[in-house]
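> sequence plus predicted model, see below.
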Amino acid sequence: MAGSNFIDYVKFCSRSGAGGNGSVHFRREKHVPKGGPDGGDGGRGGHIILRGNAQLWTLLHLKYKKHVIADRGNNGEGGRRKGADGKDVILEVPIGTVAREAETGEIRCEITEDGQEFVLTPGGRGGQGNDHFKTSTNQAPHYAQPGGEGIEEWIILELKLLADVGLVGFPNAGKSTLLASVSAAKPEIADYAFTTLIPNLGVVDYRDGKSFVMADIPGIIEGAAEGKGLGLRFLRHIERNSILLFLVPADADHIGEQYAILLDEIKRYNPELLDKKRILAISKADLLDEELMEALKPEIPQDVPHLYFSSVTGFQLPALKDLIWRALQ
């Protein structure tokens, strides 16, 4: 998944089609000189519809669609013939896409299943023909209902990745290295901050053919909840993870303090995220011996399961998978 191809935010103008007008028409045949009104109804305007597609992983295909416009419905015709409905526009989106109104921020829908459909912007109703307006006192109405107007609105689509485990940590904590060592994912890895600029997903094989999905989220920095660094752009991706796996490197100045800062950023972004299960994994354990691990005990928070591991040597990686699997169950 190339960095330039991962798009998780798009904004566009959604305009549904207007409804067709009802028809003003009277039956006129050789042997029916004074036939009654038989104007048909107008067709409904086209909808703008979102549809979930499990084969999509990005909103890239919608990046340059600044205006999405549906067709208007056709007008009704004589003989009570209804006008054709306007053609709907179906936007296929990845699973985990959230649609919200750009002006108010109100969430309109969340696409969580393959094939799920939601009418984002409904088309205008079709107008009724004059056949609907005849009465005992007005048997030849010369008017029909005009079609309803379409709706024009600005919509924001945001993608929140669906994963079982979300990796949370500062830049250079070893998140990408862990994902690469336990899955077939190939994230960019280098010894400088913000190597990861896009979320990466990897399927982690477990025992007896079981597996779970792990997401490498770009590094959080202090102040991320206020938008510093890559903050708000990627914090939303952890909202859909079942478990938050906090990664703190063994060579950090104070492991407990780093964990507390990460936890505070998540709390400030969305306090409900604190209800998720959490695991503290201390990476780069190949830098430590048993004596150093014992000396670091006072720094480790006791209210969260923790484990030392090394992605480079494979130390405790099977135990880490076991810990994650038990939490998922």
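Structure's in. What do you need? Numbers count the residues shown, from 1 in each chain.
> switch to C-alpha atoms for all contacts and neighbour counts from now on
Fine.
> for residue 268, helix, strand, or coil?
Three-state call for residue 268 (DSSP: H, G, I helix; E, B strand; the rest coil): helix.
> give me the nearest residue to it, chain neighbours excluded.
Computed as C-alpha to C-alpha, 6 or more residues apart in numbering, the closest residue to residue 268 that is not its neighbour in sequence is residue 225, at 6.1 Å.
> got another one to weigh against that:
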Amino acid sequence: MASSNFIDYVKIFCRSGKGGAGSVHFRREKFVPKGGPDGGDGGRGGHIILRGDSNYWTLLHLKYTKHIHAPNGKPGGGHGSTGAEGEDIIMPVPLGTVAKDAETGKVLFEITEHGEEKPLMKGGRGGLGNTNFKTATNQAPHYAQPGEPSEEAWIILELKVLADVGLVGFPNAGKSTLLSVISAAKPEIGDYPFTTMTPNLGVVAYRDSKSFVVADIPGIIEGAAEGKGLGTRFLRHIERNSVLLFMVPADADDISKEYQILVNEIKKYNPELLDKNRVLAITKSDMIDDELEQLLLETIPKNVPYVFISSVVQKGLTELKDLLWKAIHDRTDI
């Protein structure tokens, strides 16, 4: 199954290369029996570097890589020769990858652009050879610097899906069905909770050959921020979305109440997410008639743009795309 290939969390042990030791060496030639110091510097140890690559969409290629060790730098040699540098290890990762210290949980950096490179572990600098320590009062130094030690740590890599719109709703709210209708994505669809176990991305065609990306996030339940249901495992994917599309079915007991529960879960997880533009879609509206739709207007939150939609009969989808496009590109007017 394709869904099993979506890996958005890996923990790996990384160790950069040690710097090579500087050389203690003296020039010795046939007619120069007591030449001065000519020990070369040691080479730098290899870095471990993350590089953003838009061709990757999952951390699957790192799932079974538990230890990454960069080569050490080579020691310096005589005649002023510098030791070779340890080869850098460059790890391609999908855009939206966050690197964290596994012990402290501190965020080290994020990779958000194709080709962006950031060092995860820096290799130790090579030690200076004894040539560097020659002075007027010490013409023949018999010492050199050792190379700097390597860096090592357990690192967590987390993927936050990059998309323009994130679908937010309870399980079985119609998120996957909507994505399958408005894009070419083919998420698993079923009439039971938690059909979607991994985020799905779809490119939605808009007017004049424009498009935007929608992410179907696994369903949220009340208490998700405390770890209930699928917990916070997928809430982080919402952080990278420009707009949040809240989806509540028309047959819900109280549309406003369900919407507020979703908002509260996001607020508990990260209050800053509520600064994003929001749109509300009342789904499965093919199940109600016009009269009932008018009655439901009284239960809809007043502070969010909304539209009644039905993915089955494709009702309101054009209006929904218009609202989403406006929310993405016109931050001030919605």
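Thanks, I have it. Predicted model, so just to flag it, every value in this text is computed and none were measured.
> nearest the geometric middle of the first structure, what residue?
Most central in the first structure under C-alpha atoms, centre = their mean is residue 97, positioned 2.0 Å from the mean C-alpha point.
> and the counterpart of it in the second structure, how far is that from residue 127 of the second structure?
In the second structure, the residue paired with residue 97 of the first structure is residue 97, using TM-score structural alignment. Noted for residue 97 of the second structure: a distance of 34 Å to residue 127 of the second structure, by C-alpha to C-alpha, to the nearest Å.
> likewise for residue 38 of the second structure?
On the measure of C-alpha to C-alpha, residue 38 of the second structure and residue 127 of the second structure end up 14 Å apart.
> neighbour count: these two, which is higher?
residue 127 (26 against 23; other C-alpha atoms under 10 Å).
> and that one, what element?
Counting by DSSP states H and E, there is no helix or strand that carries residue 127 of the second structure.
> who's in contact with it?
By C-alpha atoms under 8 Å, 6 or more residues apart in numbering, the contact list for residue 127 of the second structure reads 19-22, 41-43, 144-148.
> now those residues as JSON lines including secondary structure, distance to residue 269 of the second structure and neighbour count?
Below are the contacts of residue 127 of the second structure laid out as JSON lines (DSSP: H, G, I helix; E, B strand; the rest coil; distance: C-alpha to C-alpha, whole Å; neighbours: other C-alpha atoms under 10 Å):
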{"residue": "19", "secondary structure": "coil", "distance to residue 269 of the second structure": "43", "neighbour count": "31"}
{"residue": "20", "secondary structure": "coil", "distance to residue 269 of the second structure": "46", "neighbour count": "31"}
{"residue": "21", "secondary structure": "coil", "distance to residue 269 of the second structure": "49", "neighbour count": "28"}
{"residue": "22", "secondary structure": "coil", "distance to residue 269 of the second structure": "51", "neighbour count": "31"}
{"residue": "41", "secondary structure": "coil", "distance to residue 269 of the second structure": "51", "neighbour count": "34"}
{"residue": "42", "secondary structure": "coil", "distance to residue 269 of the second structure": "48", "neighbour count": "31"}
{"residue": "43", "secondary structure": "coil", "distance to residue 269 of the second structure": "46", "neighbour count": "29"}
{"residue": "144", "secondary structure": "coil", "distance to residue 269 of the second structure": "53", "neighbour count": "23"}
{"residue": "145", "secondary structure": "coil", "distance to residue 269 of the second structure": "50", "neighbour count": "19"}
{"residue": "146", "secondary structure": "coil", "distance to residue 269 of the second structure": "48", "neighbour count": "20"}
{"residue": "147", "secondary structure": "coil", "distance to residue 269 of the second structure": "45", "neighbour count": "26"}
{"residue": "148", "secondary structure": "coil", "distance to residue 269 of the second structure": "41", "neighbour count": "20"}
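> what is the nearest of the residues you listed to residue 123 of the second structure?
Relative to residue 123 of the second structure, the closest of these is residue 19; by C-alpha to C-alpha it sits at 6.8 Å.
> contacting residues for the closest one?
Going by C-alpha under 8 Å, 6+ apart, residue 19 of the second structure touches 42-45, 72-75, 123-127, 146-150.
> again, but for residue 256 of the second structure
Counted by C-alpha under 8 Å, 6+ apart, residue 256 of the second structure has contacts 299-301.
> most neighbours, which of these?
Counting neighbours by other C-alpha under 10 Å, residue 300 comes out on top of the contacts of residue 256 of the second structure with 18 neighbours.
> next, the contact list for that one, please.
Contacts of residue 300 of the second structure by C-alpha under 8 Å, 6+ apart are 255-256.
> next: residue 196 of the second structure.
176, 187-189, 217-219.
> ditto for residue 14 of the first structure
Counted by C-alpha under 8 Å, 6+ apart, residue 14 of the first structure has contacts 48, 67-69, 121, 151-155.
> could you do residue 116 of the first structure as well?
Contacts of residue 116 of the first structure (C-alpha under 8 Å, 6+ apart): 51-52.
> one more: residue 273 of the second structure?
Residue 273 of the second structure neighbours (C-alpha under 8 Å, 6+ apart): 238-239, 266-267.
> what residues sit buried inside stretch 154-170 of the first structure?
155-170 (16 or more other C-alpha atoms under 10 Å).
> if you could redo that for stretch 244-255 of the first structure, that was the one I meant.
For stretch 244-255 of the first structure, the neighbour count (16+ other C-alpha under 10 Å) marks 244-250, 255 as buried.
> same deal with stretch 223-239 of the first structure?
Under 16+ other C-alpha under 10 Å, the buried positions of stretch 223-239 of the first structure are 223-225, 229-239.
> do the same with stretch 3-13 of the second structure
Using 16+ other C-alpha under 10 Å as the test for burial, stretch 3-13 of the second structure gives 6-12.
> using CSV, lay out those together with distance to residue 90 of the second structure.
Converted to CSV, those look like this (distance: C-alpha to C-alpha, whole Å):
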residue, distance to residue 90 of the second structure
6, 21
7, 19
8, 19
9, 19
10, 17
11, 17
12, 14
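> just the residues you listed now: which is nearest residue 316 of the second structure?
Distances from residue 316 of the second structure to the buried residues of stretch 3-13 of the second structure, taken by C-alpha to C-alpha, are shortest for residue 6, at 31.4 Å.
> spatially, what comes nearest to the closest one if we skip its sequence neighbours?
In space, residue 6 of the second structure is closest to residue 58, 5.5 Å off (C-alpha to C-alpha, 6+ apart).
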